[in-house]
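Visitor: The amino acid sequence is not available; the structure is as follows:
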């Protein structure tokens, strides 16, 4: 089922809000304008859904089969099963590389199968490698396939693997950057810079590469960077020994860039709503830190609750205004 351009819905929604269409006429209007999915679009959606679910079922069935029969299978049988699966997936890409879905799906299956192979190797031979090395090597090995596939889903998998690698690395070597930051703070900075740079590169490349123009992928990266930026602001608020200016500067720059770009350059209500949520969270954190240190009764909680209601209402009104102005 192909997504409908949000701008196509705006005229019809305006007619409904003005009462130009009666409730009985709305279904017919949806069908005439093509906004209501017909049988062919539903069939296409179900075919794609079943195709992806079937591919994921094959991958995880291989993983669970090996795990369940671990003691009954020899090491060569285990490796042979996974290697044949990866080879078959690569062969599927070679056969269906011109197909809009099957070729990319085959490379996704091969990439996940390669991760299973790395985990199997580490578990069988007990190499003593740290967990972060598994995910980092996994990301490194599937990078050529990721470049070849030109598929946003596989790029998101690659970015997730690198994020996991960084998190697990700092759990293993907590004092790597102790001369600059506290270990947990260094991890937040790394995740913030990495995901913010990834988001900026994605948006720049999407202007020339049409296959990168998928809203859900950029939103996932923006959420990851936004969570890290908000955590930096929280750290500057609640940690007395923190450099408040640096932490707030990083958060403000990210939020301002998010609001500016996705309001005027490429409007996206999801991004704007995420920025508003981050602002509300930081304001409430500031109030919590200051009020609880000065007020001993419940008046502070009441003031915080009223502030949350007020800020949420103001954000909703502003987003609704933007929605109407831009016909999103």
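Guide: Great, that's in hand. Quantities reported herein were computed from a predicted structural model and do not represent experimental measurements. Residues are numbered from 1 along each chain as shown.
Visitor: okay, CA-based contacts and neighbour counts for the rest of this
Guide: OK.
Visitor: what helix or strand does residue 70 sit in?
Guide: In this structure, residue 70 sits in neither a helix nor a strand according to DSSP states H and E.
Visitor: And it, how far from residue 84?
Guide: In this structure, residue 70 and residue 84 are separated by 18 Å, where distance is defined by Cα to Cα, to the nearest Å.
Visitor: Kindly report the same for residue 16.
Guide: Residue 16 sits 57 Å away from residue 84, taking Cα to Cα as the criterion.
Visitor: The two: who's more crowded?
Guide: Higher neighbour count among residue 16 and residue 84: residue 16, with 15 against 12, using other Cα atoms under 10 Å.
Visitor: Which of the three states applies to that one?
Guide: Secondary structure of residue 16, reduced to three states by DSSP: H, G, I helix; E, B strand; the rest coil: helix.
Visitor: So what's the residue count around the spatially closest residue to residue 255 that is not a sequence neighbour?
Guide: If you skip the residues right next to it in sequence, residue 255 has residue 275 as its closest partner in space, 5.8 Å away by Cα to Cα, 6 or more residues apart in numbering. The number of residues packed near residue 275 is 24, by other Cα under 10 Å.
Visitor: where's residue 275, which helix or strand?
Guide: When elements are defined using DSSP H and E, residue 275 is found to belong to helix 269-294.
Visitor: what does residue 205 give?
Guide: helix 183-206.
Visitor: now that helix, how far from the centre of its chain.
Guide: Mean-position distance between helix 183-206 and its chain equals 12 Å (Cα atoms, centre = their mean, to the nearest Å).
Visitor: and if you look at stretch 66-80?
Guide: Centre-to-centre, stretch 66-80 and its host chain are 34 Å apart (Cα atoms, centre = their mean).
Visitor: looking at it, residue 116 is touching residue 63, isn't it?
Guide: Yes. Under the criterion of Cα atoms under 8 Å, residue 116 makes contact with residue 63 at 7.0 Å.
Visitor: out of the two, which sits in the busier spot?
Guide: More crowded of residue 116 and residue 63, by other Cα under 10 Å: residue 116, with 22 against 16.
Visitor: dump the residue contacts of that one.
Guide: Contact analysis of residue 116 by Cα atoms under 8 Å, 6 or more residues apart in numbering lists 63, 82.
Visitor: one step back: just checking, what packs against the helix holding residue 205?
Guide: If contacts are counted by 3 or more Cα pairs under 8 Å, 6 or more residues apart in numbering; DSSP states H and E, helix 183-206 sits against helix 152-172, helix 215-238.
Visitor: heading toward the C-terminus, what's the first helix or strand past the last one?
Guide: Past helix 215-238, heading to the C-terminal end, the next element that is a helix or strand (DSSP H and E) is helix 244-260.
Visitor: Tell me, how many residues neighbour residue 245?
Guide: 11.
Visitor: What about the closest residue to it other than its chain neighbours, how many residues nearby?
Guide: Beyond its immediate neighbours in the sequence, the residue positioned closest to residue 245 (Cα to Cα, 6+ apart) is residue 236, lying 7.8 Å away. Using other Cα under 10 Å, residue 236 is surrounded by 19 other residues.
Visitor: take the one below as the second:
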């Protein structure tokens, strides 16, 4: 897989305008840019291995769910703890940083969550649901760092997001939009996660970290944009609007000038279109509804089409031909 990693590095440099099309073509004479049959087989083996781990973990969890009334609580806990111990033992005896070790650590992380759920259900601790996901994320953190696996990091990110969303919903009635702080807190927390993916994660993972970076960008922009759009109408959300302007401007500068990433830049561009549409609707709220609806439709279609054309031109630039 080293060939694919080298090719991915070359494409990344080309996207960041560190290589032009001629330099990339010259590099292709020494580093193949297309995967060979062996690379496809290796990738298929990895997909099948991690898929089997996910299916096996799901089977164990559903086994407990289906046989819950028929099993003694000691048997449930013993079997779940045994699954954690067995997967952890397999990881210890596997070659370091091998696919088998990463798969075993992912399985151990999943079984840890099942064990925590069993403990909470058996002893009725009274904890909120968000505490289960938060505890799960904390406990598997050493396993995730040790695994150096995108699959384990993806699980960790999902647990952190679930814990954050459930915490906000449980304590501040997030979906009723009674207060502006929950959206702002979620946006700032996801900003920290995005900065972690941008600066720290590439040093921890040997393989491509772009998918995790893109995922964190989506998680950041959803509450950030939504809070800013509400802030156009509600003065209580002015802080959300101000944070959006500063954070979006900084990210747009970074991903367009410093470290070009057209996917994240496109997200920021269409997010700005959404905010501009909300601002235009607020400005024209006293006019005729039919006129407003048609004007907003024309604005959204025109601005989205213009953004798409611009992004296409950026992708077709010589430095982005890769």
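Guide: Cool, the structure landed. Computed from a prediction, not measured in an experiment: that's the story for all the values here.
Visitor: picking that back up, per the alignment, the residue nearest to residue 255 of structure 1 corresponds to what in structure 2?
Guide: Aligned against structure 2 by TM-score structural alignment, residue 275 of structure 1 finds its counterpart in residue 268.
Visitor: what residues are up against its match?
Guide: Contact analysis of residue 268 of structure 2 by Cα under 8 Å, 6+ apart lists 221, 248, 251-252.
Visitor: do the same with residue 269 of structure 1
Guide: Neighbours of residue 269 of structure 1 in contact, by Cα under 8 Å, 6+ apart: 262, 319, 323, 328.
Visitor: Provide a list of residues in contact with the last one.
Guide: Which is residue 328 of structure 1. Residues in contact with residue 328 of structure 1, defined by Cα under 8 Å, 6+ apart, are 6-7, 10, 267-269.
Visitor: List just the nearest of these to residue 111 of structure 1.
Guide: Proximity of those to residue 111 of structure 1 (Cα to Cα) peaks at residue 268, which lies at 31.1 Å.
Visitor: Verify the contact between that closest one and residue 262 for me.
Guide: Yes. In terms of Cα under 8 Å, residue 268 of structure 1 counts as a neighbour of residue 262; the distance is 5.4 Å.
Visitor: Excluding chain neighbours, what is closest to residue 261 of structure 1?
Guide: Closest residue in space to residue 261 of structure 1, ignoring its immediate chain neighbours: residue 267 at 7.5 Å, by Cα to Cα, 6+ apart.
Visitor: three-state assignment of the one you found?
Guide: When classified by three-state DSSP, residue 267 of structure 1 comes out as coil.
Visitor: That one: what's it in contact with?
Guide: Counting by Cα under 8 Å, 6+ apart, the residues that residue 267 of structure 1 touches are 261, 326, 328.
Visitor: Could you see which of these carry over to structure 2?
Guide: When these are mapped onto structure 2 and checked using both residues aligned by TM-score structural alignment, their matches' Cα atoms under 8 Å, the preserved contacts are residue 261.
Visitor: Nearest to residue 185 of structure 1, out of the helices and strands packed on helix 183-206 of structure 1?
Guide: Distances from residue 185 of structure 1 to each of those were compared using Cα to Cα; the shortest belongs to helix 215-238, at 7.7 Å.
Visitor: Please tell me I have it right and residue 151 of structure 2 contacts residue 105.
Guide: No. The pair residue 151 of structure 2 and residue 105 fails to qualify as a contact (Cα under 8 Å) at a distance of 10.0 Å.
Visitor: The two: which is more packed in?
Guide: Under the criterion of other Cα under 10 Å, the comparison of residue 151 of structure 2 against residue 105 puts residue 105 first, with 30 against 17.
Visitor: which residues does the counterpart of the more buried one in structure 1 contact?
Guide: Alignment of residue 105 of structure 2 against structure 1 is given by TM-score structural alignment, with residue 107 as its counterpart. With contacts defined as Cα under 8 Å, 6+ apart, the neighbours of residue 107 of structure 1 are 89-90, 93, 145, 149.
Visitor: Grab the most central residue of structure 2 for me.
Guide: For structure 2, residue 215 is the residue whose C-alpha lies nearest the centre (Cα atoms, centre = their mean; 2.7 Å).
Visitor: Now do the same contact list for residue 256 of structure 2.
Guide: 262, 265.
Visitor: ok, 10 Å please
Guide: Residues touching residue 256 of structure 2, when contacts are defined by Cα atoms under 10 Å, 6 or more residues apart in numbering, comprise 16, 262, 264-266.
Visitor: By neighbours, which of the contacts of residue 107 of structure 1 wins?
Guide: Scoring the contacts of residue 107 of structure 1 on neighbours with other Cα under 10 Å, the highest-scoring entry is residue 93 at 23 neighbours.
Visitor: Surely it is in contact with residue 111?
Guide: No. Distance between residue 93 of structure 1 and residue 111: 11.7 Å, which falls outside the contact criterion (Cα atoms under 10 Å).
Visitor: Need the overlap of contacts for the two.
Guide: Common contact partners of residue 93 of structure 1 and residue 111 (Cα under 10 Å, 6+ apart): residue 105.
Visitor: Pick out whichever of residue 268 and residue 262 of structure 1 has more residues nearby.
Guide: residue 268 (20 against 17).
Visitor: That one is in contact with residue 261, isn't it?
Guide: Yes. Taking contact to mean Cα under 10 Å, the distance of 9.1 Å between residue 268 of structure 1 and residue 261 places them in contact.
Visitor: and the equivalent of residue 80 of structure 1 over in structure 2, how many neighbours?
Guide: Aligned against structure 2 by TM-score structural alignment, residue 80 of structure 1 finds its counterpart in residue 78. The burial count assigned to residue 78 of structure 2 is 13, neighbours taken as other Cα under 10 Å.
Visitor: and residue 78 of structure 2, how far is that from residue 72 of structure 2?
Guide: With Cα to Cα as the criterion, residue 78 of structure 2 and residue 72 of structure 2 are 10 Å apart.
Visitor: Residue 38 of structure 2 too?
Guide: According to Cα to Cα, residue 38 of structure 2 and residue 72 of structure 2 sit 49 Å apart.
Visitor: got it, and residue 94 of structure 2?
Guide: Applying Cα to Cα, the value for residue 94 of structure 2 to residue 72 of structure 2 is 33 Å.
Visitor: Tell me the residue in structure 2 aligned with the residue nearest to residue 245 of structure 1.
Guide: Applying TM-score structural alignment, one finds that residue 236 of structure 1 aligns to residue 231 in structure 2.
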